[in-house]
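Peer 1: Build me a structure from this.
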Amino acid sequence: MARDPKLTCATVAVPLNHAEPDGTSIEVAISRLAAADPGKRHGVLLLNPGGPALSGLDMPSTIAPTLPKSVLDGYDLIGFDPRGVAHSTPQSCGLEVASVPGHFPYPAADGSIDANVALARTEAERCAATAGENLRHYNTANTARDLDRIREALGETKISYWGQSYGTYLGAVYSSLFPERTGRMVLEGNIDPTKVWSGEVQGWGKGMADRFPDAAAVAAAQNGPLGLGGTVDEVTRTYLALADRLDRTPAPVPGTQQSMNGAVLRTTTYALLLDNKNLPILAQVWKAAADLADGHLTAAGGEVLKQVFAEAPPTPGIAADNQATMFLALVCGDAEWSRDVGDYATRSAAHREAWPLTAGMPANIWPCAFWKAPIEKPVTVTGEGPGDILILQNRRDHATPWESGQGLREVLGDRAALVGVDNGGHYVYNAGSACADRATVDFLNTGRLPGQDVYCTDVP
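Peer 2: Alright, predicted model coming up:
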């Protein structure tokens, strides 16, 4: 993708290990979309799209069209690729599975996790052998310290920040390490910092149960052409039966080298549930997958499934497994995970029964069980510091569930205010609630939080 010519790009040198500031340095790539009216400039607004391990270098250009003139006048929008990601000293374990969802550890059709255990051990060993000891320094705490080096390079006494998804944890860590250097902070789709990372992932079971009915209702409304069921419950039963069937008998997709199995169906569902505008597309995916399993896939359904397996073109000079490598580096390197294989089997089985939509995956074993211990304990996120943080959270967010947003709100205390929205999906701003959009813009423009937490109910 061609970069927006309005962006100014640069690199900032930061220590690989911030405990050794004069040691080995690495480069972090940053971009700037300058404030439209220097006379009204408030400062810089750093942006992070989450992931973990998504590139953010182009984020100023993608978010700018959604922002009003008052915000564009007042801030330089700053994008960056976090350390280890894309253009910022990219890391690679040489993983055979390059996509992050491909690493979600779905158990076998009978609930066995033996194959997951073997893969987790292999991938942990491969990262240790290929990326090496230095990968341990690519954690969230050091990424937050990099943000402060970016602040220095920009000549700012404070930075404002907007983080989505994983970016909320990065922002919360920065605000705890550098509270007096934190300006206005918007955190959207939130991580509970007390549950990083195993506990946070296990929240996906309930999160999916809360979110899935939104999509099932869309499919039920089209029962005539789709035939998936006329009610939410009927669609849910159809989906669960289809996923189980594909677990047991994967179906080759014509025109590709891929097969549709239960894991692919579930990860595609997870991805499309992130945004409400994708729900009609998701219903078509379910229909196509059902037809494929039945042996009578239509040409239109085949095109739908080809899109499921379409891969983004590689970025020159960046390994295909870069995001997957850094995803593992962060979730395994930020906090210790249990090393008890038997415990994972027990918990996965219980989770599989309690939350059938996720089939035991969130409680299953990850390479983190065989990862070398983190180089430092997770930063304790606290409510100490200026009151400068606005939390945006959807009620039915399956990726970072409502309970995670509530957990962050509780930890931050008087530093924060929460804007909750009666909506599904991972994104709050520019997702249908004028109430939430207004609160966000008002905060960015004035720095004043709402007097009390707000719950928006204006989404159709």
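
Peer 1: going forward, measure contacts and count neighbours with C-alpha atoms only.
Peer 2: Noted.

Peer 1: Give me the number of neighbouring residues for Arg121.
Peer 2: Residues lying near Arg121 (other Cα atoms under 10 Å) number 17.

Peer 1: residues contacting it?
Peer 2: With contact set as Cα atoms under 8 Å, 6 or more residues apart in numbering, Arg121 has these partners: Pro367, Ala369, Phe370.

Peer 1: let's see 10 Å
Peer 2: Arg121 makes contacts with Ile365, Trp366, Pro367, Cys368, Ala369, Phe370, Trp371, as judged by Cα atoms under 10 Å, 6 or more residues apart in numbering.

Peer 1: ok, it to Val459 distance?
Peer 2: 45 Å (Cα to Cα, to the nearest Å).

Peer 1: Also Gly43?
Peer 2: Gly43 sits 32 Å away from Val459 when distances are taken as Cα to Cα.

Peer 1: Then Glu303?
Peer 2: As judged by Cα to Cα, Glu303 and Val459 stand 32 Å apart.

Peer 1: to compare against the first, here's another:
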Amino acid sequence: MKVGLRASDNPRAKGAKVINLELFRAKAAESSKRIGVLLINPGGPGGSGFDAARSLATALPATIRNHFDIVGWDPRGTGRSTHIQCGDRLDYLFNVDTAPDSATERRALERVSKRFAETCAKKSGDLLSNVSSFDTVRDMESIRSALHEKKINFLGYSYGTFLGALYARDYPKRVRSMVLDGAVDPSLSPEASLIEQAQGLGRSLKLFFNWCDSSNNCAIGARRASRGYEALRLAIDKRPLRLKNRVFGPTQFDLAVSSFLYSGEAGYEYLAAGLEELLNGDPATLLESADAYVGRSSSGNYDGSWSAFLAVNCLDGPSLGNEVELAAASNRAGIAAKDFGAASVGLGYPCAAWGAKALLGDAQPISAKNAPPIVIIGTRDDPITPVTWAEGLAAQLGNGHLVVAPGAQHTSYPSRDGCLDPIINSYFVRLRVPPDQASCPAPQVVIAKGFPVI
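Peer 2: Predicted coordinates:
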């Protein structure tokens, strides 16, 4: 479907600037039971809603698939829709240290970040200023209208919870039900958000160490996994591995570890295996994981998801500031979250040279008190969106109902356990609102969905 480039653009007008949105739709399995559409966003920003909906069309519980059309779309700027263009060979962006510990490393990070930002501005043109979350929320309303639905049901993961909260605020009467899994807290400053996320990854890493110390199959050091890990990370920082046409350095290391931690306990064995291979001089498993995290194919081309991630975040704001302010923020983050803090700030350096001005000057809480009750899922040891963020969003919305799920993975629904899924299914189908602060016990087996949401 086509929407206007700007809110004021009529896509039907002659000569109008338009954006194409690519949609996926799987109709309700039982038409006689159909309630409406379930619109899905997997997060990112930059994640493909088309792919997520196509996957969830078979992975969601049968009662959801029976009652709802499963609909997803690639938001403007991403994937199959009209997308941001920043070049498809981006190795240069990750071959520098995003947690620089010298002036030389910092200048290198600034140089490649500026190159990336300038390339995005040159190749993307007017689109660069029109891919904000606020634009995407207007697109969600256009999708609802195009599907001839009076109201939507929405399932948003991670960054998708921000879109859902904005939609509930701006179009409260168009919401039938809404579940926000792995919630973002919009009231936090960008620095606080990055630090708390990095601290969450650090806690998740410690859970991995605990698992490793009690395992017979963890090669980085029985009963002292953290020491083995830190020594390995330091060695890669001092002397990155040079491969044929590739570099495996500290940035690839951090991205790979983060990627495995997304899956919680389900990723521990794979992370341990990758670290063991690295100890033996082979970074293949970790490099493959880092590549997947940023959308790099084996041919060396990038799929655009990382470009979209930065484009939306830089445009939304608030900004961390210029390069001097970023350097100070990086130092503070490195102290507050030693394993991932500085790198989290470093990955956002292109925003300092971005070709479009940030829309938000300050972080703003979101209230949607005129919308129906909204269910927020917080996973107890979520490595990416701490459960405190879910608590914060539930309080801000004015009608949020928090459900805490067990596990150390990023997001939880569907979980295939006997607690969370029935709560969410009943809410979607029967509008049965769970009591606030509901909590599910830990299941015997945790199954991670594995959607890559940043």
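
Peer 1: rewinding a little: ok, the contacts of Arg121 of the first structure in the second structure: which stay?
Peer 2: Retained in the second structure by both residues aligned by TM-score structural alignment, their matches' Cα atoms under 10 Å are the following of the contacts of Arg121 of the first structure: Trp366, Pro367, Cys368, Ala369, Phe370, Trp371.

Peer 1: Next, check these against the strands and list the overlap.
Peer 2: Among these, no residue falls in strands (DSSP state E).

Peer 1: Go through these and name the one nearest Tyr270 of the first structure.
Peer 2: Trp366 (18.1 Å; Cα to Cα).

Peer 1: now the kept ones among the contacts of Arg121 of the first structure in CSV, with neighbour count and distance to Ala289 of the first structure?
Peer 2: Listed next are these as CSV, based on neighbours: other Cα atoms under 10 Å; distance: Cα to Cα, whole Å:
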residue, neighbour count, distance to Ala289 of the first structure
Trp366, 27, 27
Pro367, 25, 30
Cys368, 25, 32
Ala369, 20, 33
Phe370, 21, 35
Trp371, 23, 36
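
Peer 1: So Gly230 of the first structure, which state does it fall into?
Peer 2: coil (DSSP: H, G, I helix; E, B strand; the rest coil).

Peer 1: An error on my part: the question was meant for Ala29 of the first structure.
Peer 2: With three-state DSSP as the basis, Ala29 of the first structure sits in strand.

Peer 1: Show me where the stretch 101-250 of the second structure has its strands.
Peer 2: Here the stretch 101-250 of the second structure has its strands, by DSSP state E, counting those that start in this stretch, at 152-157, 175-181, 241-243, 246-248.

Peer 1: What helices and strands are in contact with the very next helix or strand once past the last one?
Peer 2: Spelled out, that is strand 246-248 of the second structure. Proceeding N to C from strand 246-248 of the second structure, the next assigned helix or strand is helix 250-261, under DSSP states H and E. In terms of contacts (3 or more Cα pairs under 10 Å, 6 or more residues apart in numbering; DSSP states H and E), helix 250-261 of the second structure is packed against helix 91-94, helix 190-213, helix 225-238, helix 265-279, helix 284-294, helix 341-346.

Peer 1: any idea what His351 of the first structure aligns with in the second structure?
Peer 2: When the second structure is aligned by TM-score structural alignment, His351 of the first structure is paired with Ala333.

Peer 1: What is the mean deviation of the strand or helix carrying its match from its aligned residues in the first structure?
Peer 2: Using DSSP H and E, Ala333 of the second structure sits within helix 323-336. Its aligned residues in the first structure lie a mean 2.3 Å from helix 323-336 of the second structure after superposition (mean Cα distance after the TM-score superposition for the first structure).

Peer 1: Check which residues of that helix are buried.
Peer 2: Glu323, Leu326, Ala327, Ala329, Ser330, Asn331, Arg332, Ala333, Gly334, Ala336 (16 or more other Cα atoms under 10 Å).

Peer 1: List the contacts of stretch 151-159 of the first structure.
Peer 2: Outside stretch 151-159 of the first structure, the residues that touch it by Cα under 10 Å, 6+ apart are 11-13, 43-46, 78, 145-150, 160, 178-185.

Peer 1: Could you list which of those residues belong to helices?
Peer 2: Among the contacts of stretch 151-159 of the first structure, the residues falling in helices (DSSP state H) are Arg145, Asp146, Leu147, Asp148, Arg149, Ile150.

Peer 1: ok, how many other residues are close to the closest residue to Gly392 of the second structure other than its chain neighbours?
Peer 2: In this structure, Gly392 of the second structure finds its nearest non-sequential neighbour in Asp185, 6.0 Å apart by Cα to Cα, 6 or more residues apart in numbering. Neighbour count for Asp185 of the second structure, taken as other Cα under 10 Å: 26.

Peer 1: repeat for Gly451 of the first structure
Peer 2: The burial count for Gly451 of the first structure: 7, using other Cα under 10 Å.

Peer 1: circling back to that earlier point, neighbour count: Gly43 and Val459 of the first structure, which is higher?
Peer 2: Each of Gly43 of the first structure and Val459 has its neighbours counted (other Cα under 10 Å); Gly43 has more, 21 against 14.

Peer 1: Mind telling me what that one corresponds to in the second structure?
Peer 2: Using TM-score structural alignment, the equivalent of Gly43 of the first structure in the second structure is Gly36.

Peer 1: tell me, how many neighbours does the closest residue to that match other than its chain neighbours end up with?
Peer 2: Distance criterion Cα to Cα, 6+ apart; nearest residue to Gly36 of the second structure, sequence neighbours excluded, is Phe68 at 5.2 Å. As a burial measure, Phe68 of the second structure scores 25 neighbours (other Cα under 10 Å).
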